[in-house]
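J.: Dropping a prediction and its sequence here:
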Amino acid sequence: MARRDLNNLAQYWRDRRVPGLTLLCADFTTQEFALHSHDALVIAVTETGGAEIKSRGEIHRAVSDSVFAFNPAEPHCGWMGWSRRWCYRSMYLTQSALDIVADGLDLQQIPYFTHNMIRDRALCASFLALHRALQDSVDALHEEELLLASFGTLFSRYGSSARRRAEFERHDNTLLARAIDLMKSRYDEPLTLDDLGAVVGLRKVQLIALFKRHVGMGPHAYLTQIRLGAACRRLKSGEPLAEIAAATGFYDQSAMNRHFKRAYGITPRQYAQAC
């Protein structure tokens, strides 16, 4: 589904051969992505121009010789910065798509990426060729070969054999899980720091520090991600947008649209139509 918003054009669709794989082709001049994450492995490659991408406390330039790889649930944000235009292609692989790739590459698990920006011109070209082939969708064999070749190179060159995340301290892990469980069960309510703090026994400043230390964003941003995820699930069923906004804790439909566009670069209606 393609949509033009002022000077921004975004086309978003689900691949018809690989379950769990969605793709985006974007041509932006004004887009700014708020801090967000996806329940998918994200691969993004720039065609023209560029942008500033922030993740793990570092800012990198998205340019034509760089591939960005974000692990599932890894927070990141971006803005136009130095460039007046940013044309890029991205793909999002949820678990079902990752399972297909892992099976095709004979891997026991998908590697974890300890660096989000990868400078590799040949790999960029490979992913661009893959994305264009998936967009044309005329030769299944060619698409499958490109899929496995591109991800095989990415994983073997830049993937970690084991997840190197710093392990949560046992106490912190328990508190964080309690707070997140509350968010997931009551995301449709106007939760406050007091509500969350009462469950985990932390002061507001301690609660904010806990989230930023372990998930890379504050409680409000994390709750917004949960609400966006719930909205995505409801959008697949074709419910009216206003009803979805009310049911997922957003102030109104306009607020949901704004957060959705800032997080994903497309509107809720585009997402629903692609589904």
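T.: In hand now; what should we look at? Numbering: from 1, shown residues only.

J.: Only C-alpha atoms from now on, for both contacts and neighbour counts.
T.: Noted.

J.: Confirm for me that residue 235 is in contact with residue 274.
T.: No. No contact is recorded between residue 235 and residue 274 when judged using CA atoms under 8 Å, the distance being 9.9 Å.

J.: A further structure is provided below for comparison with the first:
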Amino acid sequence: MSDERGEREEARLTRHAGLGDLELLTARYRDHAYALHTHDSYVFGVVVAGAEKLRINRQTYLAPAGSIIVVNPEDPHDGEKGCDAGWAYRTCYPSAELMREVAEDLELGHLPMFRQGIIEAPDLASDFVQAHRLAVAGRTMEAETAMLMALRGLTRRFADRSGRNPSPDDSEAARRFRLYRDLVEADLARAFDLGSLAETAGVTRFQVIRDFKRIAGMTPGQYLRDSRIRAASALMRAGKPLAEIAFETGFADQSHLTRLFKSMRGLSPGAFREAG
């Protein structure tokens, strides 16, 4: 975007082929608010103007200009303006495969995870913003080098070096949650209710609510909407018509899909599909 400190809301998504089609978002929001959602990728971003208020897992943060935002894969998060003027930021969404390459170069021996949702490191923030600018501009090798080094710097300094990867939760709640998840993913277009989820695990509707909160950090409804949007995103990348995607993923119609997609991804399905 030409003016990250301007007043008008803007969002532009680009993809960088040399980094595994890494998605890069350049955005300026004043009134937009992200609904709670997840990604199967990491999220790294730098606030370049204003401030963002966001929740990551169960913790709430305020990220002023200069802050680095870090979200691990599958961590539920949202976002809204943290000051009257809103916020502008540059973010990217590295895959686990890309971050594993970074970890291997650092000899971590495990996929990096980050305990801190907000990082204050002006030098790394500057490096990231510069790498992001190069990647968006399409300067292939220079951008590839700069972004890899920016991600390496963040990982080297702030990733959890204990050697712990998140281990599967073998609790009864986790076992039941896997049943709920499999039921939802088997037919996203189905009209689910708490009773159907409760029946598949042999528990009460109240227990279903508690299980989703404990394992996913979301209500059952939030989880279902997030699952549908993630599936819809994959179908958009494959070039399927939006009306068909809406039908297959359980939305009332194309406009319903469009509204919810923007609330979770920060841009319209059209802008998402046009990303080069």
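T.: Okay, I see it. Just so you know, these numbers come straight off a predicted model, no measurement behind them.

J.: Count the residues that sit near the closest residue in space to residue 195 of structure 2 that isn't next to it in sequence.
T.: Nearest-residue entry for residue 195 of structure 2: residue 205, 6.1 Å, with adjacent residues in sequence omitted and distances by CA to CA, 6 or more residues apart in numbering. The number of residues packed near residue 205 of structure 2 is 16, by other CA atoms under 10 Å.

J.: Repeat that for residue 218 of structure 2.
T.: A count of neighbours around residue 218 of structure 2, defined by other CA under 10 Å, yields 22.

J.: Check the burial of the closest residue to it other than its chain neighbours by counting its neighbours.
T.: Closest residue to residue 218 of structure 2 apart from its sequence neighbours, by CA to CA, 6+ apart: residue 212 at 5.9 Å. Here the neighbour count serves as a burial measure; for residue 212 of structure 2 (other CA under 10 Å) it reads 22.

J.: Is residue 212 of structure 2 part of a helix or strand, or is it coil?
T.: When states are read from DSSP: H, G, I helix; E, B strand; the rest coil, the local structure at residue 212 of structure 2 comes out as helix.

J.: cool, and residue 91 of structure 2?
T.: Taken by three-state DSSP, the conformation at residue 91 of structure 2 corresponds to strand.

J.: For it, which residues are in contact?
T.: 24-26, 43-46, 132 (CA atoms under 8 Å, 6 or more residues apart in numbering).

J.: if we go to 10 Å?
T.: Applying CA atoms under 10 Å, 6 or more residues apart in numbering to residue 91 of structure 2 gives the contacts 13, 23-27, 43-47, 68-70, 128-129, 132.

J.: before we move on, the earlier item: my guess is the residue nearest to residue 195 of structure 2 meets residue 219, correct?
T.: No. Counting by CA atoms under 10 Å, residue 205 of structure 2 stays clear of residue 219, with 11.9 Å between them.

J.: circling back: give me the more crowded residue out of residue 235 and residue 274 of structure 1.
T.: Counted by other CA under 10 Å, residue 235 of structure 1 and residue 274 do not tie: residue 235 has more neighbours, with 21 against 17.

J.: residues contacting the more buried one?
T.: Contacts here follow CA under 10 Å, 6+ apart; on that basis residue 235 of structure 1 touches 229, 241, 244, 268-275.

J.: Let's see that with 8 Å instead.
T.: With contacts defined as CA under 8 Å, 6+ apart, residue 235 of structure 1 is in contact with 241, 244, 268, 271-272, 275.

J.: cool, and residue 133 of structure 2?
T.: Contacts for residue 133 of structure 2 (CA under 8 Å, 6+ apart) come out as none.

J.: Residue 261 of structure 1 is in contact with residue 267, isn't it?
T.: Yes. With contacts defined as CA under 8 Å, residue 261 of structure 1 counts as touching residue 267 at a distance of 5.2 Å.

J.: ok, the spatially closest residue to residue 215 of structure 2 that is not a sequence neighbour to residue 181 of structure 2 distance?
T.: Spatially, and ignoring its direct neighbours in sequence, residue 215 of structure 2 is nearest to residue 174 (6.4 Å; CA to CA, 6+ apart). Here residue 174 of structure 2 is placed at a distance of 10 Å from residue 181 of structure 2 (CA to CA, to the nearest Å).

J.: shouldn't residue 273 of structure 1 be in contact with residue 2?
T.: No. The pair residue 273 of structure 1 / residue 2 is not scored as a contact, 9.8 Å apart, by CA under 8 Å.

J.: one step back: output the contacts of residue 235 of structure 1 as CSV; include the columns neighbour count, secondary structure and distance to residue 90 of structure 1.
T.: CSV is the format used below for the contacts of residue 235 of structure 1 (neighbours: other CA atoms under 10 Å; DSSP: H, G, I helix; E, B strand; the rest coil; distance: CA to CA, whole Å):
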residue, neighbour count, secondary structure, distance to residue 90 of structure 1
241, 20, helix, 25
244, 22, helix, 26
268, 23, helix, 18
271, 19, helix, 15
272, 19, helix, 18
275, 16, coil, 17
